[in-house]
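In: Need coordinates for the below:
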Amino acid sequence: MPLQTLFRQFHDTIQLKNYSESAELRQKRDTILERLRDKLRPRTFEFFNQGSYAMGTGVKPINRDYDYDIDIGLVFDVDYQQFDPVAVKGWVYQAVKGHTASVDWRRPCITVNYQQGGEPKYHVDLAVMARDSRGTLRLALGKEHAQAELRKWQVDDRQGFIKALESRFSGEEGYQFRRVIRYLKRWKDVHFSSEGRAAPTGLSLTIAAYKWFRPVRAQTQEGIAYDDLAATAALVTQLHQNFQNVWDAGSGRHTPRLSLQFPYAPNDDVLAPMSAQQMIEFRGRLEKLSGWLEEARKTQGPASLQRAFGDQFPQK
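Out: Modelled structure (predicted):
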């Protein structure tokens, strides 16, 4: 069977549907929004979907049907200069507290955790925001008892990035773009620990694709044929080639590092939390992935692709 057919089968297996296609996701989101509207009255807010569901790049968790991450932006009509960001987050925390057995107050958001059979099923991240007089969104940063210097209204244009991602490629090119992002996310899930900051985030891989992905297709007798293997290999090459040797004060030597700036506000390096050692491991795993993809190109067989993407990649 052609490798492109196997890639498409693999994509169908790992693809996580978005809000418009999943009644269960909409139900979880809408239940929380209704609770917020009821508990926060007369305060009002707008909401928007964000994260991988909104971007159409979500993947299913490996070998299980739980631990889905739903991201929602809540925009309050308040003057951010007059309100403490932690105070506004407190409104949301108090409104959802008790909705489930576990609600976490994190620096960037409030997280509502759902469990089923004692295991994580969903967690819903509520990003609390305010819109200033120019229409700019600001994200409330700060833990519940954070010191004043750790409380901040940070300019945040994640909506702008989502819109830019939607229009980056269209039609079949856009479908290949999102397929390749999902392949890299599954590779990350297979080869990196889910604990801490040892792995590149799904967002960082999405930004890398936004920056460096190029569609790969060819004219055949049957028409235009897209080559997901070649497109994935080309993006992996770009990731690897953009590492630079930088001075690491902790180790006292130059180490390889990849920087990926979020293309919209707050324009931060989304890979900054990774340590020098984690960066070395990241680059090494990219080299292995590149080798597996090259082996697949030469053999036109799926064995190396299963090593790259896990057992869910079809054998034939």
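In: contacts, neighbours, all on C-alpha from now
Out: Will do.
In: Now the element after whichever strand or helix holds H123, going C-ward?
Out: Assigned by DSSP states H and E, H123 belongs to strand 119-131. Following strand 119-131 in sequence order, the next helix or strand is strand 137-141 (DSSP H and E).
In: which residues are in contact with the strand holding H123?
Out: 29, 65-80, 88-89, 92, 108-115, 137-140 (C-alpha atoms under 8 Å, 6 or more residues apart in numbering).
In: after whatever helix or strand E24 lives in, next one along is what?
Out: Element membership of E24, judged by DSSP H and E, is helix 23-40. With elements assigned by DSSP H and E, the helix or strand that comes after helix 23-40 is strand 45-50.
In: Could you also give me the structure for this second sequence? I'd like to compare it with the first:
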Amino acid sequence: MSRFESILTNIVAHSALPLDAYETAVDRYQGFGKWLERDDSPLKDNDIHAFPQGSFALGTAVSPVNPADSYDLDFAFKFRKDVSIDTHTQKQIKLMLERELELYRLHTGIAEPLEEKHRCWRLLYPSFHLDIVPCIPAHEKQRSLLVASMESIGTATEEAQSIASLAVLITDNESATFEQIDRNWLVSNPDGYARWFAARSQNLNSVYSAEAFVEAVPYFSQSTNLQRVIQLLKRHRDVMFKLEPDSKPISVIITTIAAQAYQPAQSLEQTLEMAMAGLRSFIGSNVHVLRNPVDPNENFADRWDDPRYADLQLKQNFHNWVIQLGKDIDWACPVTTDAKKRYLHRYLGGCHVPNHSPQLHR
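Out: Take a look at the predicted model:
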């Protein structure tokens, strides 16, 4: 193992979410799941399917740069029975989940009140929170459109159909029809994206169960090189934007570009080189669009051109981050001095080291 590979391995170990934090998140997620199984639950007849999404589902979660900061577990809360776009408004479904969460909060003595977000409810614990997204299965027409869209970018029909079957419709209180019976809901497919990512990552340990009432949070005891490199990239981003977290590149863009660039590799160093090539190619094209591989009609970079986020300079900050990441890696590799080792740990890993390496960061 090269010195650079060894340092990268150590940084991943430092950056990944600690096992105790993972276990705490899973315990609280499962606690709500057990609450739903009680006999007097008003949702007992709705055939609920709860499943994790985001970094916990992908195996790419990282610990906060500042230990005092909060981390989160996102999960979807799918109503599979007696609820549809023809019988319920988005508002009604969101309120159904709110009532159950409020009962759970009071029963367990959670002090902080529920916090409503545009598309989810947030349940707040000390140093941690659960974001719960209410949703329902996508209807047949929407699934057919997703299949056609994925086929248009080269996805095989059988694979597209399998992925589209997992799609859901989510609530959004900013929607003009939030309080109306309407068939035009936002489409999302976090479960489909997790399966796409697992295939790209070649992680054979990923297990999904569409039949489970509350699906288990995956535990990746042996992460792939792709998962670990994405953790490295996210940690570098978090260090660079520690004082401006709202302006930082979002994880799904980093994850998608790295996964699309990935080919089976024997080392973290090789995988990092592929990810860097993908990131540099993307900013070199100067585009404003990154298609969701499981819903090509969705643009992960849609906020880059949204006037509401103009002051955050999201596109420019993404480009700045990729350029800075490349400078940091290019300067520090090969690792020939202790100063370079400290530099890597400081700006790629966020570790506390003496501050006498070159100041490339803004």
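In: After superposition, what's the TM-score here?
Out: The TM-score (TM-score structural alignment, normalised by the length of structure 1) is 0.79; 289 aligned residues with a C-alpha RMSD of 3.1 Å.
In: Drop anything exposed from the contacts of strand 119-131 of structure 1.
Out: 29, 66-76, 78, 80, 88-89, 92, 108-114, 137-140 (16 or more other C-alpha atoms under 10 Å).
In: Show residues contacting stretch 72-83 of structure 2.
Out: With C-alpha under 8 Å, 6+ apart as the criterion, stretch 72-83 of structure 2 contacts 25, 45-56, 128-137, 168.
In: same thing but 7 Å
Out: Outside stretch 72-83 of structure 2, the residues within contact range by C-alpha atoms under 7 Å, 6 or more residues apart in numbering are 25, 46-54, 56, 128-137.
In: what's the answer for stretch 296-316 of structure 1, then?
Out: M1, L3, L6, F10, R186, W187, V190, L289, W292, L293, E295.
In: change it to 10 Å
Out: The contact list for stretch 296-316 of structure 1 (C-alpha atoms under 10 Å, 6 or more residues apart in numbering) reads 1-11, 13-14, 62-63, 183-191, 229-230, 233, 285, 288-295.
In: Mind checking which of those residues land in helices?
Out: Taking DSSP state H, the ones among the contacts of stretch 296-316 of structure 1 that sit in helices are 3-11, 13-14, 183-191, 229-230, 233, 285, 288-295.
In: Drop anything exposed from the residues you listed.
Out: 3-4, 6-7, 10-11, 14, 183-191, 229-230, 233, 285, 289-290, 292-295.
In: Matching T60 of structure 2 against structure 1, which residue comes up?
Out: Under the alignment (TM-score structural alignment), T60 of structure 2 maps onto T57 of structure 1.
In: Surely that match touches Q176?
Out: No. The criterion here is C-alpha atoms under 10 Å, and T57 of structure 1 misses it with Q176 at 11.1 Å.
In: what is in contact with these two at once?
Out: What both T57 of structure 1 and Q176 touch, as defined by C-alpha under 10 Å, 6+ apart, is the set R182.
In: Which of the contacts of strand 119-131 of structure 1 fall in strands?
Out: Members of the contacts of strand 119-131 of structure 1 lying in strands (criterion: DSSP state E): 68-76, 110-115, 137-140.
In: ok, back up a step: got the contact list for the helix holding E24 of structure 1?
Out: Contacts of helix 23-40 of structure 1 (C-alpha under 10 Å, 6+ apart): 17-20, 43-47, 49, 53, 68-72, 74, 91-96, 99, 112, 114, 122-124, 126.
In: Report the angle between it and strand 119-131.
Out: With axes from the mean of the first three to the mean of the last three C-alpha atoms, to 10 degrees as the basis, helix 23-40 of structure 1 and strand 119-131 are set at 50 degrees to each other.
In: From the centroid of structure 2, which residue is nearest?
Out: Nearest to the mean C-alpha position of structure 2, counting by C-alpha atoms, centre = their mean, stands G54 at 2.8 Å.
In: Find the residue closest to that one in space, skipping its chain neighbours.
Out: In this structure, G54 of structure 2 finds its nearest non-sequential neighbour in D74, 6.3 Å apart by C-alpha to C-alpha, 6 or more residues apart in numbering.
In: What residue in structure 1 is paired with that neighbour?
Out: Match for D74 of structure 2 (TM-score structural alignment): D71.
In: counterpart of I250 of structure 2 in structure 1?
Out: By TM-score structural alignment, I250 of structure 2 lines up with T201.
In: burial measure for that match, as a count.
Out: 17 (other C-alpha atoms under 10 Å).
In: now do S22 of structure 1
Out: Count around S22 of structure 1 with other C-alpha under 10 Å applied: 11.
In: same thing with T108 of structure 2?
Out: 12.
In: Could you do K28 of structure 1 as well?
Out: 15.
In: any idea what it aligns with in structure 2?
Out: Matched by TM-score structural alignment, K28 of structure 1 corresponds to R28 in structure 2.
In: and if you look at V190 of structure 1?
Out: Match for V190 of structure 1 (TM-score structural alignment): V239.
In: how many other residues sit next to the nearest residue to its match once chain neighbours are set aside?
Out: Closest residue in space to V239 of structure 2, ignoring its immediate chain neighbours: G350 at 5.8 Å, by C-alpha to C-alpha, 6+ apart. Close neighbours of G350 of structure 2, defined as other C-alpha under 10 Å, add up to 23.
In: follow-up on the earlier one: show me the contacts for the match of V190 of structure 1.
Out: P64, V65, N66, P245, K248, R346, Y347, L348, G349, G350, C351, H361.
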